[in-house]
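S.K.: Sequence first, predicted coordinates after that:
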Amino acid sequence: MDIKNKVIVITGGGRGLGRAMALELAAKGAQLALADMNREDLDTTIGLCMEQGVIARGYVANVAVEADVEQLFQDVVSDFGALHGLINNAGITRDGLFIKAKDGKVVGKMSLEQWNQVVDVNQTGTFLCTREAACQMIELGNEGCIINISSVSRSGNMGQTNYTATKAAVEAMAVTWAKELARYGIRAASIAPGYIGTEMVMSMKPEALEKIASGIPAKRLGKPEEIARTVSFILENDYVNGRCIEVDGALRI
């Protein structure tokens, strides 16, 4: 797919990886619809994209709320008249040990709220956004591509029962959608980043960052721009479908 003038939706598009993706695609001439919960972040990213001479609009929406998602994609199509891509980037963590015990006594456990919050945003949000995006693409007759953001943690990581479950799920859903939607000219794939130096990660204590980096064969954190370039690769290569691309500095081999 030639990215120029294509309409791409990015959830969680206000900051972090979402902002890096938006700037990467803006540089290639895409028209951008950015969804986020924070209007201020959206406005900042939109301004940066428009500096590159492209059309960019922001939409405040909670991807975990069905009515919000339905309205989001209706608004995008109304504003742009087309839809060619979706990056399911919105995600949260609510980390904690599954069970915590001391001297044979359980002293803590992951709450149902911790579980539901992460599932609602990361998994249900991805489901809802892709469902609505695919419906619009099919009815508009637009071929396109859907990219889910998974994680190296999808194979299991201590303290992240909820997060790992959702990141394994979004990878599997991309495979399913690749098979189901190919008949409509819609591809689906996923990206599994390792530790990436977003604003949130880089705000950690230097000693913590050093410890994380030392455990990565590449001996450094990934850059948001490296994930963004992977997004471009998938969008531009029409034979990439149903696969997960790992971008983790060989953290998981």
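M.R.: Everything's here; your move. Numbering: from 1, shown residues only.
S.K.: For the rest of this, base every contact and every neighbour count on C-alpha atoms.
M.R.: Fine.
S.K.: how much space between Thr124 and Leu42?
M.R.: Using C-alpha to C-alpha, to the nearest Å, Thr124 is found at 22 Å from Leu42.
S.K.: what's the residue closest to the geometric middle of this structure?
M.R.: The centre of the chain sits closest to Asn89, judged by C-alpha atoms, centre = their mean, with a distance of 1.6 Å.
S.K.: Check which residues of the helix or strand hosting Gly47 are buried.
M.R.: If you go by DSSP states H and E, Gly47 is part of helix 39-50. Residues of helix 39-50 classed as buried: 41-43, 45-46, 48-50 (neighbour count, 16 or more other C-alpha atoms under 10 Å).
S.K.: Show me what it is packed against.
M.R.: If contacts are counted by 3 or more C-alpha pairs under 8 Å, 6 or more residues apart in numbering; DSSP states H and E, helix 39-50 sits against helix 16-27, strand 31-36, strand 56-60.
S.K.: cutoff 7 Å now
M.R.: Here helix 39-50 touches helix 16-27, strand 56-60, going by 3 or more C-alpha pairs under 7 Å, 6 or more residues apart in numbering; DSSP states H and E.
S.K.: tell me which strands and helices the following helix or strand past the shortest one is in contact with?
M.R.: Where DSSP H and E defines the elements, the next helix or strand beyond strand 56-60 is helix 66-80. Based on contacts counted as 3+ C-alpha pairs under 7 Å, 6+ apart, the elements that helix 66-80 packs against are helix 125-140.
S.K.: what's the helix it packs on in contact with?
M.R.: Contacts to helix 125-140, defined as C-alpha atoms under 7 Å, 6 or more residues apart in numbering, come from residues 63-64, 66, 69-70, 73, 82-84, 88, 143, 184.
S.K.: next up, a second structure to put side by side with the first:
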Amino acid sequence: MKLAGKVVIITGGAGGIGKEASVCFANEGAHVVVVDCDPQQVEKVANEVNGLGLAVDVSRRDQVDWMVSEVINRYGKIDVLINNAGITMDATLVKMTQEQWDRVISINQTGVFHCTQAVVPHMIREGAGRIINTSSIVGRMGNFGQTNYAASKAAVIAMTQTWAKELGRKGILVNAVAPGFIVTPMTEKMPESILQGMKEKIALRRLGQPRDVVNVYVFLASDEASYINGAVIPVDGGLSI
């Protein structure tokens, strides 16, 4: 097992890509901390992976600080943080409300800042750690109707590369993964005509699976990625080329 004994926090860990990550990291021997905003789903997934489940809104710094203290009290360390939590509230620029802008930025961007800033001092103390941030190809390419989401995911890339420079000398590696169109409960509700149009834009002519993204998470968290820092790895089937 690649991650035996590692303590891994996965935000957004109770659904979609995050749930797949929770299961896969547990299978690799990690102590998984499932963090999400839905208490019932958090408890369900945490029980499934024999991990610790914490219901947290990552936009709330007080809740994030509580989450980190709970993990330290339980395990004494944090080896890996996966900033996977994210939401969408789509609208074109002229129709986007302040609430839509603020909420997406608060989860997708400020939440990443909160969790990383709260966790890093404990990694510095250990002289090692991995931060894995979930960006998106939209953060580099933009997307119709996603001003808020694209801005938040571009910010994740900028924060990743800044933190890689700041924290690398302290033994902490910071990288990002940029998924493309991935099969999730959200895409499963889309009309087939829309899904077909999405597939035609992808070189591989198919949508990705959550496991495609999680495989990269596992690699970046493992010893095999010990000289990768500040990278933004696309997992998009060739959509961004």
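M.R.: Okay, I see it. Values in this document were obtained by computation on a predicted structure and should not be read as measured data.
S.K.: TM-score, when you put one on top of the other?
M.R.: Aligned and superposed, the two chains score 0.95 in TM-score terms (TM-score structural alignment, normalised by the length of structure 2); 238 aligned residues with a C-alpha RMSD of 1.3 Å.
S.K.: quick revisit: the equivalent of the residue nearest to the centre of structure 1 over in structure 2 and Leu195 of structure 2: what is the separation?
M.R.: Under the alignment by TM-score structural alignment, Asn89 of structure 1 pairs with Asn84 in structure 2. Going from Asn84 of structure 2 to Leu195 of structure 2 by C-alpha to C-alpha gives 23 Å.
S.K.: What of Gly208 of structure 2?
M.R.: From Gly208 of structure 2 to Leu195 of structure 2 the distance is 12 Å (C-alpha to C-alpha).
S.K.: ok, now Val35 of structure 2?
M.R.: 30 Å.
S.K.: sorry, back to before: who wins for proximity to Ile227 of structure 1 among the helices and strands packed on helix 39-50 of structure 1?
M.R.: Of all the helices and strands packed on helix 39-50 of structure 1, it is helix 16-27 that lies closest to Ile227 of structure 1, at 7.4 Å by C-alpha to C-alpha.
S.K.: Can you check what angle separates that closest one from helix 39-50?
M.R.: 30 degrees (axes from the mean of the first three to the mean of the last three C-alpha atoms, to 10 degrees).
S.K.: I would like the residues contacting stretch 213-224 of structure 1, please.
M.R.: So stretch 213-224 of structure 1 is contacted by 17, 20, 195-198, 248-251 (C-alpha under 7 Å, 6+ apart).
S.K.: now with 10 Å?
M.R.: Here stretch 213-224 of structure 1 makes contact (C-alpha atoms under 10 Å, 6 or more residues apart in numbering) with 16-21, 193-199, 201-202, 207-212, 247-253.
S.K.: Are any of those residues buried, and if so which?
M.R.: Applying 16+ other C-alpha under 10 Å to the contacts of stretch 213-224 of structure 1 flags 16-21, 193-198, 209, 247-249, 251 as buried.
S.K.: any idea how far Met221 of structure 2 lies from Val35 of structure 2?
M.R.: That one is not Met; residue 221 of structure 2 is Ala. Ala221 of structure 2 sits 18 Å away from Val35 of structure 2, taking C-alpha to C-alpha as the criterion.
S.K.: hmm, back to that, which one of the contacts of helix 125-140 of structure 1 is nearest to Asp95 of structure 1?
M.R.: Nearest to Asp95 of structure 1 among the contacts of helix 125-140 of structure 1: Ala64, at 18.7 Å, using C-alpha to C-alpha.
S.K.: any idea what Ala64 of structure 1 aligns with in structure 2?
M.R.: That one, Ala64 of structure 1, aligns with Ser59 by TM-score structural alignment.
S.K.: With Ile138 of structure 1 instead?
M.R.: In structure 2, Ile138 of structure 1 lands on Ile124 (TM-score structural alignment).
S.K.: same thing with Glu225 of structure 1?
M.R.: Under TM-score structural alignment, Glu225 of structure 1 pairs with Arg211 in structure 2.
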